[in-house]
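Peer 1: Structural data only, the sequence is not supplied:
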């Protein structure tokens, strides 16, 4: 299935196996007895999940669900070894952790905060899942402490950490371990502290959600005429570094095709205006990919922006207002591959109330936004009062 996403009526749920001495499990999900929409149980929820593994987020209608845990490969009709009821909040996210030792096994719901980190930072928490560490101190070199005295089977709060390569130091009693990690700007990260197979501790870096390294501000000027005052885009050091780290190699987008909107156009990289707003290519026939964000097909919200018109003629994204949910968008990449997205919704909003969090906020899967102008034309500004944003999810 495609990447999960939450909205005002759904929430996100995933399953984590954090019990060191518990064998692999199957996890089934059904509506709680109080009722609710049907949800098919099965491996697509979590099948043969082993220690240290975390399933992907699944989007579910908000409400209560009964969770059943059985040894991997067990007949689904067999009574579960462990069960619980979990609430899935509208617009929120939960990790349901199988935690503790086998003798004291528990299902623990953990609230996940997937809101955007500040520019240039990652937001990090620690999940203590190593039975050999009764308490745990976790420190980032040249950075903040992430946990102090954290008990086994507990979680820390979230901490803002400067983005980039770092060393995480784990201390439990007299024992210490140093583990290198790379914390990308704009990511929400869970550090799973686990018992290493050969003894000692190890860390698994789990990227929960991804946002652009630098978030644009305000609406996008993507229509009008050459009489409008020129704006000078900038590619700041932060944007340039993020573009190199996130899209180096053949994953770069080179073309976008949207049959239902009549779009078949080249794609080039774009940055920010001096105001911090997203800029669009000077060529009205070309779409611009925001290079400080994820490349299309990678986790996070990839963003393409283009003009709706120019000097009275239709431009690259003139037909976006014709799109409806289910319409297909294809992005061709420099390596000859393509990724396909399906439209979820099309939103028009005033530029002075641009939905920044919805467009650029962290998401757990690969998503796409197409942005252009719409609404009433303002002759004084030489552009339109609104922006049109197409939200889409990866389907192949």
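Peer 2: All right, it came through fine. Bear in mind that the values here come from a model prediction, so they are computed numbers and not experimental data.
Peer 1: contacts and neighbour counts: CA atoms only from here.
Peer 2: Will do.
Peer 1: how about residue 154, what does it touch?
Peer 2: By CA atoms under 8 Å, 6 or more residues apart in numbering, the residues touching residue 154 are 127, 128, 129.
Peer 1: Can you say which of the residues you listed are buried?
Peer 2: Buried members of the contacts of residue 154, counted by 16 or more other CA atoms under 10 Å: 127, 128, 129.
Peer 1: Just give me the closest of the residues you listed to residue 150.
Peer 2: The closest of these to residue 150 turns out to be residue 128 (CA to CA; 7.1 Å).
Peer 1: Okay, and that closest one sits in which element?
Peer 2: strand 121-129 (DSSP states H and E).
Peer 1: what does the very next helix or strand once past that strand contact?
Peer 2: Proceeding N to C from strand 121-129, the next assigned helix or strand is strand 135-140, under DSSP H and E. Contacts to strand 135-140, defined as CA under 8 Å, 6+ apart, come from residues 128, 145-152, 166-173.
Peer 1: ok, and here's another one to check against it:
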């Protein structure tokens, strides 16, 4: 039988240099959730994480811009609610998006705002896969609005027509250096991936002013989440607890162009 790779530690995509070591073990009853903003034309938001049915947030992330992924948050098993509000909106105001995520023991999940502004949804992604001996797992997440359809050439994966806001399953590949390439109607990009056996990787396809860009993230190694998970691309973030004065911004991909937008209306997904 192939081993079941489950995420069991804390990761952050940070602006500092990346350390390829795994974090501490989780208790068997714990699971993990990370949060992401992957809608290119949606402005920065404040993200809240609640225990199901509770009004006081467990976590608040301020001014989360396009391209941001939070650290994994260690949570007990059960149901939780993720809500997004316009940046600096009152915590008591209606969220523009909300969804629930059920955390299972040893499980890990990414809750991501994905799609275009007018149709943005919160999607819950399962960050786990079965891997054979000496294999790594690679998946690709399409977050480029300028290139709504992508062709992907990756280790163990040849795919035509990956659509905007879509994500592949983890595909198995031999350990070692491999090159991932994506091609859209308005550009292409490639990235060398130093794949390690027993590790899982997510590669996010992003819009940049100069064209397509690839953000490879080392999700898991040896069955544990890797802290500071980006392979070679720095992104910053400050996860602020409700009891502290929140930082005014995340040091992320350039989100200044999005700041002029105002999130309007209410859209709720479940």
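Peer 2: Yep, it's here. Treat the numbers as computed from the prediction; the structure is a model and nothing was measured.
Peer 1: thinking again about what came up before, PyMOL command to pick out the buried ones of the contacts of strand 135-140 of structure 1?
Peer 2: Burial among the contacts of strand 135-140 of structure 1 is assessed by 16+ other CA under 10 Å; the matching PyMOL selection reads:
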select buried, resi 128+146+147+150+151+152+166+167+168+169+170+171+172
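Peer 1: From the contacts of strand 135-140 of structure 1, which land in strands?
Peer 2: Of the positions in these, 128, 145-151, 166-172 sit in strands, assigned by DSSP state E.
Peer 1: Leaving out sequence neighbours, find the closest residue to the counterpart of residue 176 of structure 2 in structure 1.
Peer 2: Taking TM-score structural alignment, residue 176 of structure 2 has residue 164 as its aligned residue in structure 1. Excluding its sequence neighbours, the residue lying closest to residue 164 of structure 1 (CA to CA, 6 or more residues apart in numbering) is residue 183, at 5.1 Å.
Peer 1: Tell me where the stretch 151-270 of structure 2 has strands.
Peer 2: Taking DSSP state E, counting those that start in this stretch to define them, one finds strands in the stretch 151-270 of structure 2 at 157-163, 171-174, 176-184, 187-195, 199-208, 211-221, 224-225, 239-240.
Peer 1: Also the stretch 1-150 of structure 2?
Peer 2: With DSSP E, counting those that start in this stretch as the criterion, the stretch 1-150 of structure 2 has strands at 4-5, 30-38, 45-51, 59-64, 68-69, 73-76, 78-86, 97-103, 108-114, 121-126, 129-130, 135-143, 149-154.
Peer 1: Quick one: the ones you listed as JSON lines, columns for distance to residue 172 of structure 2 too.
Peer 2: Converted to JSON lines, the strands of the stretch 1-150 of structure 2 look like this (distance: least, CA to CA, whole Å):
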{"stretch": "strand 4-5", "distance to residue 172 of structure 2": "12"}
{"stretch": "strand 30-38", "distance to residue 172 of structure 2": "23"}
{"stretch": "strand 45-51", "distance to residue 172 of structure 2": "32"}
{"stretch": "strand 59-64", "distance to residue 172 of structure 2": "32"}
{"stretch": "strand 68-69", "distance to residue 172 of structure 2": "24"}
{"stretch": "strand 73-76", "distance to residue 172 of structure 2": "27"}
{"stretch": "strand 78-86", "distance to residue 172 of structure 2": "30"}
{"stretch": "strand 97-103", "distance to residue 172 of structure 2": "25"}
{"stretch": "strand 108-114", "distance to residue 172 of structure 2": "19"}
{"stretch": "strand 121-126", "distance to residue 172 of structure 2": "16"}
{"stretch": "strand 129-130", "distance to residue 172 of structure 2": "9"}
{"stretch": "strand 135-143", "distance to residue 172 of structure 2": "5"}
{"stretch": "strand 149-154", "distance to residue 172 of structure 2": "10"}
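Peer 1: against structure 2, where does stretch 339-357 of structure 1 fall?
Peer 2: Using TM-score structural alignment, stretch 339-357 of structure 1 finds no match anywhere in structure 2.
Peer 1: now that stretch, how far from the chain's geometric center?
Peer 2: 16 Å (CA atoms, centre = their mean, to the nearest Å).
Peer 1: so which of the strands of the stretch 1-150 of structure 2 gets nearest residue 209 of structure 2?
Peer 2: strand 135-143 (14.2 Å).
Peer 1: What is the most widely separated pair among the ones in strands among the contacts of strand 135-140 of structure 1?
Peer 2: Spanning the widest gap among these are 151 and 166, at 23.6 Å by CA to CA.
Peer 1: Would you agree residue 57 of structure 1 is in contact with residue 11?
Peer 2: No: assessed by CA atoms under 8 Å, residue 57 of structure 1 is found out of contact with residue 11, at 9.3 Å.
Peer 1: re the thing from before, in structure 2, what residue corresponds to the residue nearest to residue 164 of structure 1?
Peer 2: Matched by TM-score structural alignment, residue 183 of structure 1 corresponds to residue 195 in structure 2.
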